[in-house]
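Visitor: this one's structure only:
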């Protein structure tokens, strides 16, 4: 790949990230507490997200993706992830967690997506922990119609 093409990719990434600037979170504001899941492409964590303007923090979920490959591969993956983040940031649905923010390290080898931490886990975990039959009211809540 020619240097000019690489610079075009870099500009493309910067253009997409500029639209997400309000969601960018500094790495030092994310304090990892517990590994929830691990996989070959990334990990999920329970973490504290510190408020940069006060001493308060809140519990969040962090999905950390490991990006491998050469510079061109990593920048292409970063562009794709940034576009997906842009879509996620616009979603407003009771069954889709809100995107709180993201962190992308300068080498583009690590991307972190931050969303609210749900105490009861995913739907399967919740139903497994909840004894008894699923009521009609709960069914309606689960599908977002209540």
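Guide: The structure has been received and is ready for your questions. Here the structure is a predicted model, which is why all the values come from computation and not from measurement. Residues are numbered from 1 along each chain as shown.
Visitor: Please count neighbours and contacts with C-alpha atoms only from this point.
Guide: Will do.
Visitor: now the end-to-end length of stretch 45-57.
Guide: Terminal residues of stretch 45-57 lie 16 Å apart, using CA to CA, to the nearest Å.
Visitor: Which positions in that stretch come out as buried?
Guide: Within stretch 45-57, the residues that count as buried by 16 or more other CA atoms under 10 Å are 45-50.
Visitor: Equivalent analysis for stretch 16-28, please.
Guide: For stretch 16-28, burial by neighbour count (16+ other CA under 10 Å) applies to 16-17, 20, 23-25.
Visitor: Give me the distance between it and the centre of its chain.
Guide: In terms of CA atoms, centre = their mean, to the nearest Å, the centre of stretch 16-28 is set 12 Å apart from its chain centre.
Visitor: repeat for stretch 109-126
Guide: Worked out by CA atoms, centre = their mean, stretch 109-126 lies 8 Å from the chain centre.
Visitor: How about stretch 40-60?
Guide: Distance, stretch centre to chain centre, for stretch 40-60: 11 Å (CA atoms, centre = their mean).
Visitor: Relative to residue 124, how far out is the residue most central in space within the chain?
Guide: Nearest to the mean C-alpha position of the chain, by CA atoms, centre = their mean, lies residue 113 at 2.0 Å. Using CA to CA, residue 113 is found at 22 Å from residue 124.
Visitor: Check residue 107 too.
Guide: Residue 107 sits at a distance of 36 Å from residue 124 (criterion: CA to CA).
Visitor: hang on, the earlier thing: so of the buried residues of stretch 16-28, which ones are in strands?
Guide: Using DSSP state E, no member of these sits in strands.
Visitor: For the residue nearest to the centre of the chain, what is the enclosing helix or strand?
Guide: Under the criterion of DSSP states H and E, residue 113 resides in strand 110-116.
Visitor: let's bring in a second model and compare:
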């Protein structure tokens, strides 16, 4: 019987680009631009240089990639001392993120030893001036939300086709590129199926977590990603987070266990009604009852054609907007 491959125990055994010395923080004295559960994010610049080693291939169309100086996000672990647990976090995130190449995935540029804390390298990715998907929509309320949902579905399908579980899908982990493309990021809780060494217990944001993740010995799965996708899309479509009336995690978990889900507004547009029926298949209580993301993406594509037909007869005044 074949043994499952295992992720390395040493970061140096991974295949990534070492860009130490080529990235600088724009303002070394500034506070973080963003903070997460265990890391801070700073803005910097990546001087790609002229050598082959430093050329960053333009995988998706982005004008900023053509310049020699690239604006980047510098993710720094917030730790008092270097320890084995933090190193494992770094190894797992690098092992997953460095292998991903898709137009709807935030690109991983490499690691920089000189920008981390206590010898733990910083993770470098392109800086997205448009911010997260909800920040983007706040500034552009008339943008085509359905287009964004399609792009997110494409990104999740790419991950699942490659047997990658995202594990922390939510609006704050979806950034918007210079051209308005949704980019999946936040791979700190992701893992590769059929690989040993990924033992992260579910510990994400309750509003987007599937009910089975609140159980003992729970593990992230493709089905739990689909649930989170459905919750994320409901927020993108309506502008309201799931269970917006609850602020405490315990209250949200109780509502999830009772079977509560985001409600479709009444009355609602025909467009919203059709989308909601699809989202309901994403957040079914039992994981095996949820559609795989490939079917979800296929059905979303069919909805595009339906919406176009409704537009032709004047039943959708503005495509993609409530």
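Guide: That came through fine. Being a predicted model, the structure only gives us computed values, none of them experimental.
Visitor: Give me the TM-score for this pair.
Guide: TM-score of the superposed chains, computed with TM-score structural alignment, normalised by the length of the first structure, equals 0.67; 129 aligned residues with a CA RMSD of 3.2 Å.
Visitor: Just give me the match in the second structure for the residue nearest to the centre of the first structure.
Guide: Residue correspondence, TM-score structural alignment: residue 113 of the first structure in this structure matches residue 123 in the second structure.
Visitor: Contacts only, for that match.
Guide: For residue 123 of the second structure, the contact set (CA atoms under 8 Å, 6 or more residues apart in numbering) comprises 74-76, 108-112.
Visitor: Could you measure from it over to residue 270 of the second structure?
Guide: Distance, residue 123 of the second structure to residue 270 of the second structure, by CA to CA: 44 Å.
Visitor: what's the answer for residue 279 of the second structure, then?
Guide: Counting by CA to CA, the gap from residue 279 of the second structure to residue 270 of the second structure is 14 Å.
Visitor: what do you get for residue 145 of the second structure?
Guide: As judged by CA to CA, residue 145 of the second structure and residue 270 of the second structure stand 15 Å apart.
Visitor: Show me what the longest helix belonging to the first structure packs onto, helices and strands only.
Guide: Ranked by number of residues, the top helix in the first structure under DSSP state H is helix 71-90. Packed against helix 71-90 of the first structure by the contact rule (3 or more CA pairs under 8 Å, 6 or more residues apart in numbering; DSSP states H and E) you find helix 3-18.
Visitor: Among the contacts of residue 123 of the second structure, which one has the most neighbours?
Guide: residue 74 (30 neighbours; other CA atoms under 10 Å).
Visitor: Pull up the aligned stretch in the first structure for the helix or strand it falls within.
Guide: For residue 74 of the second structure, the host element (DSSP H and E) is strand 69-77. Using TM-score structural alignment, strand 69-77 of the second structure lines up with residues 57-65 of the first structure.
Visitor: tell me the contacts of residue 83 of the first structure?
Guide: Counting by CA under 8 Å, 6+ apart, residue 83 of the first structure has contacts residue 16.
Visitor: any idea how far residue 40 of the second structure is from the counterpart of it in the second structure?
Guide: Mapped onto the second structure by TM-score structural alignment, residue 83 of the first structure lines up with residue 92. To residue 40 of the second structure, residue 92 of the second structure is 18 Å away according to CA to CA.
Visitor: circling back: the match of strand 69-77 of the second structure vs the second structure, mean deviation?
Guide: Once fitted to the second structure, stretch 57-65 of the first structure is off its aligned match by 1.2 Å on average (mean CA distance after the TM-score superposition for the first structure).
Visitor: List of residues touching that stretch?
Guide: 41-51, 110-118.
Visitor: Go again with 7 Å.
Guide: Stretch 57-65 of the first structure is contacted by residues 41-51, 110-117 when judged by CA atoms under 7 Å, 6 or more residues apart in numbering.
Visitor: got it, and stretch 97-104 of the first structure?
Guide: Contacts of stretch 97-104 of the first structure (CA under 7 Å, 6+ apart): 23-27, 88-89, 110-116.
Visitor: Residue 140 of the first structure: which of these is nearest?
Guide: Distances from residue 140 of the first structure to the contacts of stretch 97-104 of the first structure, taken as CA to CA, are shortest for residue 116 (21.8 Å).
Visitor: Quick check: closest non-adjacent residue to that closest one.
Guide: residue 60 (4.7 Å; CA to CA, 6 or more residues apart in numbering).
Visitor: ditto for residue 26 of the first structure
Guide: Per CA to CA, 6+ apart, closest to residue 26 of the first structure is residue 103, 6.5 Å.
Visitor: if I line the two up, what does the one you found land on in the second structure?
Guide: Match for residue 103 of the first structure (TM-score structural alignment): residue 112.
Visitor: Over to that match. Which of the three states is it?
Guide: Here residue 112 of the second structure is strand, with the state taken from DSSP: H, G, I helix; E, B strand; the rest coil.
Visitor: distance of it from residue 50 of the second structure?
Guide: Remark: distance between residue 112 of the second structure and residue 50 of the second structure (CA to CA) = 18 Å.
Visitor: Also residue 158 of the second structure?
Guide: Distance from residue 158 of the second structure to residue 50 of the second structure, by CA to CA: 32 Å.
Visitor: got it, and residue 136 of the second structure?
Guide: Residue 136 of the second structure is 34 Å from residue 50 of the second structure, by CA to CA.
Visitor: What ranges does the stretch 51-200 of the second structure have for its strands?
Guide: Remark: strands assigned in the stretch 51-200 of the second structure by DSSP state E, counting those that start in this stretch are 69-77, 110-117, 120-126, 164-165, 174-176, 182-184, 191-192.
Visitor: Residue 297 of the second structure: which of these is closest?
Guide: Proximity to residue 297 of the second structure (CA to CA) singles out strand 182-184 among the strands of the stretch 51-200 of the second structure, at 15.1 Å.
Visitor: ok so residue 231 of the second structure is a strand residue?
Guide: No: Residue 231 of the second structure is assigned helix when assessed by three-state DSSP, not a strand.
Visitor: counterpart of it in the first structure?
Guide: Using TM-score structural alignment, residue 231 of the second structure sits opposite a gap in the first structure.
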